[in-house]
Structures are given as C-alpha cells and as structure tokens.
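1. Got a sequence here, can you build the structure:
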Amino acid sequence: MNRVVSAARLHTVGGQSISVPWSVLASALAVNFLIFGTIQAGDGIDEDPTTGGLLALYIATAVVFIQAMNKPLSFALGFGLTRRTYLFGTGLFALAISFGSAVVLYALYGLERASGGWWMSLSFFGALGLGEGNPVVAVLGYAAPMMALAALGALAGGIHARWGLVGVYTSVIVALIAGGAFCVVMFSAHAWTPLGRWIADQPSSALFAGYPWIVTAVAGAGAYAVVRRVAA
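-> Down below sits the predicted model:
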C-alpha cells in the first residue's frame, strides 16, 4: 500500500498535474467574466447566461492523465515501481484529484449562487445543475465525470505508450467506425427519439453522479490491460 501511495505522490511532483488544470479553469472563468461583463455593461441579455467553461477543467484533467501514461510511467519503472503499482497509484491520484476538485467546485458554486452569478447572473459552476440538490450527490456529480475523463485519458495515453501514434490513429478509426455503425443501427431502428426521451427522463444525479462510473470502470480496465504490457 505504501508503494501505491508513493506512486500516487509521483503525480504531485512539481504540482503541474494540479496547477495546470486549475490555471486553465481560471483562464476560462476570466474570459467568461470579460465577455458577459461587457455584454451586461452594454445592452445586456434577456436571459441568465449559462456557459460551458467548466469543461475546460475536465478536458485539462484528461490531458494530465494522457501524459501520465508516458514519461512519468517510464520514470516510475526506472525507479523500480511495477506497472501494476503505478496504475493503482494513478487511480488513487485520480480519486483524490476528482473528489478534491469536486469539493472546491461545490464551494465555488455556493459563492456563485450567493453573489447572484458573480453579480452578472452568470451560471458557470452551476451549469447543467451540477451543484443543486443534496451536497453529497452534488459533489459526486462534479467528481464522477472527472474520474471518467481521467480513465479515458489514461486509456488513450496507454495506447500511445504501447503502440505509438499508429495505435492512436487505429483506435480513433475504430471508434469512428463503431460510432458510424451505431448511428446506422439507430436510424434503421428509428430509435433516436426513444433514446432522447430516455435520456431526458433521467435525473441529473444519474447522468452526472451515476453513469460516468460505468465509463470509469470500462476505460480503467482497458488502461490496466494495455499499460501492463508497455515495454519498460
């Protein structure tokens, strides 16, 4: 267990794995303040603005875990850590950063709500209703999508570490073919409308705090299977 914790701590060296995603988020928030502040100072807008700028943090976190499966992995193996230990340590770090970020995001949502949307009715941290309802469910709603993207990032990084760009391009092509086949089947079965209704009927707690864990489990298992066979 101590070696797993040591592997997790490797990701905190230099602090970039934490500081970079939050710097990206801060930049996105500043841009939104500038844009919507300018609009409010001018003619204003009829409805309360909602922005998807929060996605910047999640995308940047995915990139962190893509990188974690390359040079940091080689560094860890060079110091005698096994691939299994490194993967479990990376998973522990993903849990820590996801839930730590979720608590901070929920607190920022509280400030956003208390300030009337940063004094401009802006919904940034409360977009898609992630911060509403039970605090525990809300924190899970922030954390689960981040875990899913971290797992997907680890899988993508593992594919690159094992097969290089050929593996990345091949996986993209396979994903596109699979997506196209899925669309063909859905159109043929006239199933898009029922699917849309099913999604619309799902509570936000299920969409954001529940289903992403399925993605995390599948992508995490894939990353584990791929990275365990990466050459040292």
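
2. make it CA atoms for all contacts and neighbour counts henceforth
-> Noted.

3. Please identify the buried residues of whichever strand or helix holds residue 111?
-> When elements are defined using DSSP states H and E, residue 111 is found to belong to helix 83-114. Applying a neighbour-count criterion of 16 or more other CA atoms under 10 Å, the buried positions in helix 83-114 are 83, 85-95, 97-99, 101-103, 105-106, 108-110, 112-113.

4. hey, which helix is longest across the protein?
-> Taking residue count as the measure and DSSP state H as the definition, the longest helix of the chain comes out as helix 135-188.

5. Return the list of helices and strands in contact with that helix.
-> Other helices and strands packing on helix 135-188, by 3 or more CA pairs under 8 Å, 6 or more residues apart in numbering; DSSP states H and E, are helix 55-68, helix 83-114, helix 204-209, helix 212-227.

6. what's the distance between it and the middle of its chain?
-> Taking CA atoms, centre = their mean, to the nearest Å, one finds helix 135-188 lying 11 Å from the centre of the chain it belongs to.

7. After that helix, which helix or strand is next?
-> In the C-terminal direction, the helix or strand that comes right after helix 135-188 (DSSP H and E) is helix 192-201.

8. what's that next one in contact with?
-> residue 186 (CA atoms under 8 Å, 6 or more residues apart in numbering).

9. now it: how far from the chain's centre is it?
-> In this view, helix 192-201 has its centroid 24 Å away from the chain centroid, taken as CA atoms, centre = their mean.

10. How is the residue sitting furthest away from the middle of the chain assigned, secondary-structure-wise?
-> No residue in the chain sits farther from the centre than residue 43, which is 35.4 Å out by CA atoms, centre = their mean. Assigned by DSSP: H, G, I helix; E, B strand; the rest coil, the conformation of residue 43 is coil.

11. separation between it and residue 30?
-> With the distance defined as CA to CA, to the nearest Å, residue 43 ends up 20 Å from residue 30.

12. same question, residue 158
-> When residue 158 is compared with residue 30 (using CA to CA), they lie 33 Å apart.

13. Which of these two has more residues huddled nearby?
-> residue 158 (30 against 12; other CA atoms under 10 Å).

14. My guess is that one contacts residue 223. True?
-> Yes: using CA atoms under 8 Å, residue 158 and residue 223 qualify as a contacting pair, with a distance of 5.9 Å.

15. Now the common contact residues for these two.
-> Between them, residue 158 and residue 223 share no contacting residue, judged by CA under 8 Å, 6+ apart.

16. Okay, buried residues for stretch 200-220 please.
-> 204-205, 208-210, 212-213, 215-216, 219-220.

17. which of those lies closest to residue 53?
-> The nearest member of the buried residues of stretch 200-220 to residue 53, counting by CA to CA, is residue 208 at 16.7 Å.

18. Tell me the spatial nearest neighbour of the closest one, not counting adjacent residues.
-> Closest residue to residue 208 apart from its sequence neighbours, by CA to CA, 6 or more residues apart in numbering: residue 141 at 4.7 Å.

19. Also this sequence, please, to line up against the first:
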Amino acid sequence: MSTTVARPASPAAVVALQYANPSRMVSIPLAILVAAVVVTSGIVVALSAHGGDGALESNGAVVWSIVGFVVAIGVQAVAVTFPLALALGATRRTFTAGVLLTAVLESALLTAAALALLGLERVTGGWFVGARVLGDTTLGGGDALALVAVMSLLSLSALTAGAVFGAAWIRFGARGPLVLGLALSAAAVVALLVLAPAFGEAGRVFEPWWLAVAAGVVVAASTVGTAALLRGATVR
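-> Next comes the predicted model:
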C-alpha cells in the first residue's frame, strides 16, 4: 500500500491566489494611473485658463497617487491571503516566495501600463492640453528607459515594504505594524541626524544608480523581514 504525500503549493500557486482578486491587483491600480492623467490634465487646463504655467514639469502625480495603494496591495497580499494559502498547502517559505513573485509581476504590470500611457501622452501632445504626467521629471522627464527604471523599482519596493507590514500584523496583531512603523521612523530620524552633515557633498556626487541600490536594499530587507515574521506567526 503506497502513501501519497501532498506537495506543498508552489510560489506560482500563491501568485494565482493573489490574482484571484483581479479588482485589487489589476483594475484599481490601472484606474489610479488613468485617474492621475485625468486629474493632472484638468489642473493644466485650469492653470492655463487663469494665465498660469500649464506645463507642470514636476508634479509627481503618478508617484503620489499610486504608491499608497501599492503599499496597501503588499499589506493585503500577506494579511488577507496567508491563512488561506497555508490551508491550501503552501509552506511559509513558498508563501514568502510567492509574495515576492507577486510583487515582481505587479511591478511589471504597472510599469508596462505607465510605459503605454507615456506613449499615448507623446502622441497626443500631453493629452491635448500640454500635460506632463508620465513624462514628469520625477519619472524620467519623458525618457522611456528612465520611466521603466523608476516605476519598476518604486512599485517593487512599495509592494515588498507593504508585505512586511502585513506580516507584522499576522505575527503580532494590530500592535505589530504600529511598532514596526515607529521603529522605522525612529531609525530614519537618527539616520538623517547622523548623515545630515554629508548631504551637501552627497548631492554633488549623487549618481542615479544609488536609488537602484537603495531599492534593492528595501526589497531584500522587506523580504527577509516578511519571512522572519511569518516563521513564528499563528494562522488565525
């Protein structure tokens, strides 16, 4: 008599579970990008009508509108899905890997959408009113490669950072994200105080690849933190 041992769910299965909610993972993020275009274009029209500068070279509309929701996606990717994933056979390790893979795919989706919108923005001359939304200087000033780099690194960092806060909630309840947030804020303040004297020199020698390194550190630290927190978490 042979015994069949069920195989743990793979990271790909965890990704499929995440995208079982297409509204959260696809529809709403894309709608936010489109809304940023509409709102910014409306602001340009309003400024132009009152004699203001309609160009809005650097407004950060996409960055500020999408980052908060992307962090929320990361939180929900862990807090909402973890119990169900384990019930369906995922191990904590495969779940963490699946969350990271989800972050990579979601980042690719948002980056591809932003790139497509940049193309439309160029074709329409700034959405017919001279608006620079995807061509904003915070997103590379219209450079497609820069946009890809900024959007992919920004969204990947935000998603994985949200995941570690979701893991803190799973592990410690409501006080977990609170304590984690306070600890990170305190660490950021101390770092700013220590590094403040070097800001002037750093600004003179700054290289864009520093941001890529910083994003890599955030992704790696968040993934390790998520795995560590989930290792001792109780499924509720």
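
20. before we move on, the earlier item: got the angle for the helix holding residue 111 of the first structure vs helix 212-227?
-> Counting by axes from the mean of the first three to the mean of the last three CA atoms, to 10 degrees, helix 83-114 of the first structure points 150 degrees away from the direction of helix 212-227.

21. which part of the second structure lines up with helix 83-114 of the first structure?
-> When the second structure is aligned by TM-score structural alignment, the counterpart of helix 83-114 of the first structure is residues 92-123.

22. Show me what counts as buried in stretch 155-170 of the second structure.
-> Of all the residues in stretch 155-170 of the second structure, those buried under the rule 16+ other CA under 10 Å are 155-170.

23. does residue 46 of the first structure count as helix, strand or coil?
-> Assigned by three-state DSSP, the conformation of residue 46 of the first structure is coil.

24. typo on my end, residue 128 of the second structure
-> Per three-state DSSP, the local secondary structure of residue 128 of the second structure is helix.

25. what about the aligned partner of residue 202 of the first structure in the second structure, distance to residue 35 of the second structure?
-> When the second structure is aligned by TM-score structural alignment, the residue opposite residue 202 of the first structure is residue 207. Here residue 207 of the second structure is placed at a distance of 32 Å from residue 35 of the second structure (CA to CA).

26. do the same with residue 180 of the second structure
-> 32 Å.

27. Same question for residue 209 of the second structure.
-> Taking CA to CA as the measure, residue 209 of the second structure falls 30 Å from residue 35 of the second structure.

28. How about residue 101 of the second structure?
-> Residue 101 of the second structure sits 27 Å away from residue 35 of the second structure when distances are taken as CA to CA.

29. Tell me who's in contact with residue 19 of the second structure.
-> Contacts were defined as CA under 8 Å, 6+ apart; by that measure residue 19 of the second structure touches residue 25.

30. ok, now with 6 Å
-> Contact partners of residue 19 of the second structure, counting by CA atoms under 6 Å, 6 or more residues apart in numbering, are absent.

31. what's the answer for residue 44 of the second structure, then?
-> The neighbours of residue 44 of the second structure, taking CA under 6 Å, 6+ apart as the test, are residue 54.

32. Is it within a helix or a strand, and which one?
-> helix 28-49.

33. Find me the equivalent region of that helix in the first structure.
-> Using TM-score structural alignment, helix 28-49 of the second structure pairs with 20-41 in the first structure.

34. What's the average distance for that stretch when superposed on the second structure?
-> Mean deviation of stretch 20-41 of the first structure from its aligned counterpart in the second structure after superposition (mean CA distance after the TM-score superposition for the first structure): 2.2 Å.

35. What residues of that stretch count as buried?
-> Within stretch 20-41 of the first structure, the residues that qualify as buried are 21-22, 24-26, 28-29, 32-33, 36-37, counting by 16+ other CA under 10 Å.

36. ditto for stretch 132-152 of the second structure
-> 132-142, 144, 146-148, 150-152.

37. now the end-to-end length of that stretch.
-> 19 Å.

38. Same check on stretch 33-49 of the first structure?
-> Distance across stretch 33-49 of the first structure, first residue to last, is 11 Å (CA to CA).

39. Measure how buried residue 178 of the first structure is and give me the count.
-> Burial of residue 178 of the first structure is recorded as 12 neighbouring residues (other CA under 10 Å).

40. That one pairs with which position in the second structure?
-> With TM-score structural alignment defining the correspondence, residue 178 of the first structure maps onto residue 187 in the second structure.

41. Now do the contacts for that match.
-> Contact analysis of residue 187 of the second structure by CA under 6 Å, 6+ apart lists nothing.

42. Pull the residues that contact stretch 221-232 of the first structure.
-> The list of residues contacting stretch 221-232 of the first structure from outside it, by CA under 6 Å, 6+ apart, reads 83, 154-155, 158, 162.

43. Can you pick out the most distant pair from those residues?
-> In the contacts of stretch 221-232 of the first structure, two members sit farther apart than any others by CA to CA. They are 83 and 155, at 13.9 Å.

44. For stretch 160-174 of the second structure, grab the matching residue range in the first structure.
-> Residue correspondence for stretch 160-174 of the second structure in the first structure, counting by TM-score structural alignment: residues 151-165.

45. mean shift of the matching stretch relative to the second structure?
-> Comparison of stretch 151-165 of the first structure with the second structure after fitting gives an average deviation of 0.9 Å (mean CA distance after the TM-score superposition for the first structure).

46. still on that earlier bit, so which of the contacts of stretch 221-232 of the first structure comes closest to residue 184 of the first structure?
-> Nearest to residue 184 of the first structure among those is residue 155, at 26.5 Å by CA to CA.

47. which residue sits closest to the closest one, ignoring its sequence neighbours?
-> The shortest distance from residue 155 of the first structure to any residue other than its chain neighbours is 4.2 Å, reached at residue 223 (CA to CA, 6+ apart).

48. Please determine how far the counterpart of the one you found in the second structure is located from residue 159 of the second structure.
-> Structural alignment places residue 223 of the first structure opposite residue 226 in the second structure (criterion: TM-score structural alignment). Residue 226 of the second structure sits 12 Å away from residue 159 of the second structure, taking CA to CA as the criterion.

49. No further questions, thank you.
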